[in-house]
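K.L.:
Just a sequence and a predicted model for now, questions to come.
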Amino acid sequence: MTTMTDARITFFASAIVLATGAFWGFYWLPVRALSDMGLPGAWGTAAITVAAVIVLLPLAVARRGALRRAGPVALASVALGGAAFALYSVAFVYGRVAIIILLYFLTPVWSTLIGRYVMGWHTPRMRIVAILVGLAGLTVMLSADGSAPIPRSIGEWMALLAGLLWSVATTGIRSKSDLAPGESAFVFAAGAMVCAFVLAPVLEPLPAAEGLSLAPLLGVAAASGAIWWALSVAALMWATVRLEPARVGILLMSEVLVGAVSAAALAGEHLAALELLGGGLVLVAGVLEVWPVRQRRASHFV
């Protein structure tokens, strides 16, 4: 009976991770919708994250004791993860969807380097290969038009930085945080909100209130904050502690496929052949990064 229960939990958690990745592949739609409604730059992300914080605030108040007991490094790490997602969110306003997602998914490269040179963790040979493959994919993808292999828009730079910050954050989360999914989602959204409000006036001037259609704008922001930032993040955090990191990393790659296909179908954004090749290498690097973990854990059952 226990085996069956464990198998069902694993299946359910895997389905949540897969669905979350696919769902975030559509996240660019509300971000750009808010920009079109009059909240350009980071203002749309600020509105979404405010809604998420409001939705999660009652839970945070109820669990304030757990938040007080959490260490400062744990809280800062989760908040930094939210800031990384805020950068990722804003990047969709300034760049092509598929490129933004792929640049963000270079996180295995940064995570391996941080683990090796900052945390002093052992680096399996396959992860060194993952770094080389990921950097090769980045080079091919960014030089597809014959230019130097560097990001060419503020959106691409933000996506690259978001992936780096997410790698730093997850290192701290894995080593220091024991927050439950609800509290983690609140701190995550709060960190994103602060980051968005810091960025917003730097990127674009504050939009005039009289030029905004408040009812539809608030509806999109509230729904996006509640569904993407509150519900899906809390569900993802519940699922990730019940699965191998390898499985989580691979299942979340559904975001790349859904994001690229949805952007091509709905926004007419298509990738050139070399961009597709570079993106493919980035995804291969992600698989290689988690492969040693999967192999090592599998060996315990032989």
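P.N.:
Right, received. Where do you want to start? Numbering: from 1, shown residues only.
K.L.:
C-alpha from now on. contacts and neighbour counts both.
P.N.:
Will do.
K.L.:
Count the residues that sit near the closest residue to Tyr104 other than its chain neighbours.
P.N.:
Leaving out its chain neighbours, the residue that sits closest to Tyr104 by C-alpha to C-alpha, 6 or more residues apart in numbering is Gly163, at 4.5 Å. The number of residues packed near Gly163 is 27, by other C-alpha atoms under 10 Å.
K.L.:
Second structure follows, compare the two:
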Amino acid sequence: MKGSGWQTATAGAAAAERRTAVAALLCGALIWGLIWYPYRVLRDGGVDGIVATTASYALAFAIGWLCWRPRWQRAGASWTLLWLALAAATCNLGYVLATLDGEVMRVLLLFYLAPLWTVLFARLLLDERLDAGGALVIGLSLAGAAIMLWQPRLGLPLPRDLADWLGLLAGLAFALFNVLSRRARDLSSESKVLAAFAGVVATGLLLLLAGAGSWRLPREPALWALLALLGGVLLLANLIVQFGLARVAANRAIVIMLSELAVAAVAAWLLADEALAPREWLGGAIIVAASLFTARRAGTSPA
């Protein structure tokens, strides 16, 4: 009886941890689905998108450094960390700048072409063979993108503006970061997160020095408070998502994180009065289908 009770308690604790992990992923999806809005508030307050992104990630890095400095130091310098930093910088700066200038849902759906890029990068960097499932992911992703990006005047599927290009580039960089992260299994998740933050800060500063943005800082205390809050939220989002990913099967995690799209759609409609055209919804639905198929493949593949 005692053994049975102990097993029941252990199973209950494990179930509670899984529920907490799912809640963490949902919370992360909520944050990422809304993160664009504070940056728009800062932009409307006269703060350039590059400055806002650089400053918020600098604060997140500073807090993370205080918490994880020993692990970062043990990781040492490596080319992998450098490439992770560059991929993260392209992903995060591209995403923020795209959502500042473009339609949020359109940018996010183009960002979610990441499964397409993941299949290709996994083939190049992890030597994973392209099977029929991978080919289907590529086909679905390309079909969805072609529908979304189709320009009747040109008769071609092409990005219509800089926001589209940045959304595509951010998704590509996100896929590269994930594949590189899988390849660098010897590095702690904390080291990877710090490398990502450092990459955003360093790249943002280089862009500002090159004249790509304005150095103007916030003048109102409320905007400084918003920047500080953003830094804390970015660190929290990475922590809780890492917690969830470590405890939820990859196929289930992908499906849960897709709720970010629903959050962003409602937020863009309520906060920015944005809505997609029917053709964009159709293309987006096909792109989401590619992500869901990727999740199913992850669930059926051998460990």
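P.N.:
Now that the structure is in, tell me what you want to look at. Remember, predicted model here, so these are calculated numbers, not experimental data.
K.L.:
Mind checking the TM-score on these two?
P.N.:
Superposed pair, TM-score by TM-score structural alignment, normalised by the length of structure 1: 0.88. Supporting alignment: 292 aligned residues with a C-alpha RMSD of 2.1 Å.
K.L.:
how much space is there between the closest residue to Trp72 of structure 2 other than its chain neighbours and Leu109 of structure 2?
P.N.:
Closest residue to Trp72 of structure 2 apart from its sequence neighbours, by C-alpha to C-alpha, 6+ apart: Ser191 at 5.0 Å. Per C-alpha to C-alpha, to the nearest Å, Ser191 of structure 2 is found 29 Å from Leu109 of structure 2.
K.L.:
So these two - more neighbours on which side?
P.N.:
Between Ser191 of structure 2 and Leu109, counted using other C-alpha under 10 Å, Leu109 has the larger neighbour count: 26 against 22.
K.L.:
List the buried residues of stretch 196-213 of structure 1.
P.N.:
Ala196, Phe197, Leu199, Ala200 (16 or more other C-alpha atoms under 10 Å).
K.L.:
Run the chain-centre distance for it.
P.N.:
Counting by C-alpha atoms, centre = their mean, to the nearest Å, stretch 196-213 of structure 1 is centred 23 Å from the centre of its parent chain.
K.L.:
Next: stretch 2-16 of structure 2.
P.N.:
For stretch 2-16 of structure 2, the distance to the chain centre is 35 Å (C-alpha atoms, centre = their mean).
K.L.:
what do you get for stretch 173-180 of structure 1?
P.N.:
Counting by C-alpha atoms, centre = their mean, stretch 173-180 of structure 1 comes out at 17 Å from the chain centroid.
K.L.:
Please apply the same query to stretch 110-123 of structure 1.
P.N.:
On C-alpha atoms, centre = their mean, the centre of stretch 110-123 of structure 1 falls 20 Å from the chain's centre.
K.L.:
which residue lines up with Tyr95 of structure 2 in structure 1?
P.N.:
The alignment partner of Tyr95 of structure 2 in structure 1, by TM-score structural alignment, is Tyr88.
K.L.:
Would you check that my belief about that match contacting Trp166 is correct?
P.N.:
No. With contacts counted by C-alpha atoms under 8 Å, Tyr88 of structure 1 stays clear of Trp166, the gap being 9.8 Å.
K.L.:
For the residue nearest to the spatial centre of structure 2, what is the enclosing helix or strand?
P.N.:
The C-alpha lying nearest the average C-alpha coordinate of structure 2 belongs to Phe174 (C-alpha atoms, centre = their mean; 6.2 Å). Element membership for Phe174 of structure 2 (DSSP states H and E) is helix 162-183.
K.L.:
whereabouts in structure 1 does that helix align?
P.N.:
Per TM-score structural alignment, the counterpart of helix 162-183 of structure 2 in structure 1 is residues 154-175.
K.L.:
And the matching stretch against structure 2, how far off on average?
P.N.:
Following the fit onto structure 2, the mean deviation recorded for stretch 154-175 of structure 1 is 1.2 Å by mean C-alpha distance after the TM-score superposition for structure 1.
K.L.:
before we move on, the earlier item: contact partners for the closest residue to the match of Tyr95 of structure 2 other than its chain neighbours?
P.N.:
Nearest non-adjacent residue to Tyr88 of structure 1, counting by C-alpha to C-alpha, 6+ apart: Ala159, 5.2 Å away. Applying C-alpha atoms under 8 Å, 6 or more residues apart in numbering to Ala159 of structure 1 gives the contacts Leu87, Tyr88, Ala91, Ile100, Ile101, Leu103, Tyr104.
K.L.:
which one of those residues is nearest Leu212 of structure 1?
P.N.:
Ala91 (22.1 Å; C-alpha to C-alpha).
K.L.:
Just the element for that closest one, please.
P.N.:
Using DSSP H and E, Ala91 of structure 1 falls in helix 72-94.
K.L.:
what angle sits between that helix and helix 154-176?
P.N.:
160 degrees (axes from the mean of the first three to the mean of the last three C-alpha atoms, to 10 degrees).
K.L.:
Report the mean distance between the very next helix or strand once past helix 72-94 of structure 1 and its aligned residues in structure 2.
P.N.:
Per DSSP H and E, helix 72-94 of structure 1 leads on to helix 97-104 as the next helix or strand towards the C-terminus. After superposition onto structure 2, helix 97-104 of structure 1 sits on average 0.8 Å from its aligned residues (mean C-alpha distance after the TM-score superposition for structure 1).
K.L.:
What residues in structure 2 pair up with helix 97-104 of structure 1?
P.N.:
The aligned range for helix 97-104 of structure 1 is 104-111, by TM-score structural alignment.
K.L.:
How about stretch 269-289 of structure 1?
P.N.:
Using TM-score structural alignment, stretch 269-289 of structure 1 pairs with 274-294 in structure 2.
K.L.:
okay, now the aligned partner of Lys192 of structure 2 in structure 1: neighbour count?
P.N.:
Correspondence of Lys192 of structure 2 to structure 1, assessed by TM-score structural alignment: Ser184. Ser184 of structure 1: 26 surrounding residues under other C-alpha under 10 Å.
K.L.:
Now name the helix or strand holding Ser184 of structure 1.
P.N.:
Going by DSSP H and E, Ser184 of structure 1 is in helix 181-203.
K.L.:
before we move on, what about Gly120 of structure 1?
P.N.:
With DSSP H and E as the test, Gly120 of structure 1 turns up in no helix or strand.
K.L.:
Tell me which residue of structure 2 matches up with it.
P.N.:
Correspondence of Gly120 of structure 1 to structure 2, assessed by TM-score structural alignment: Asp127.
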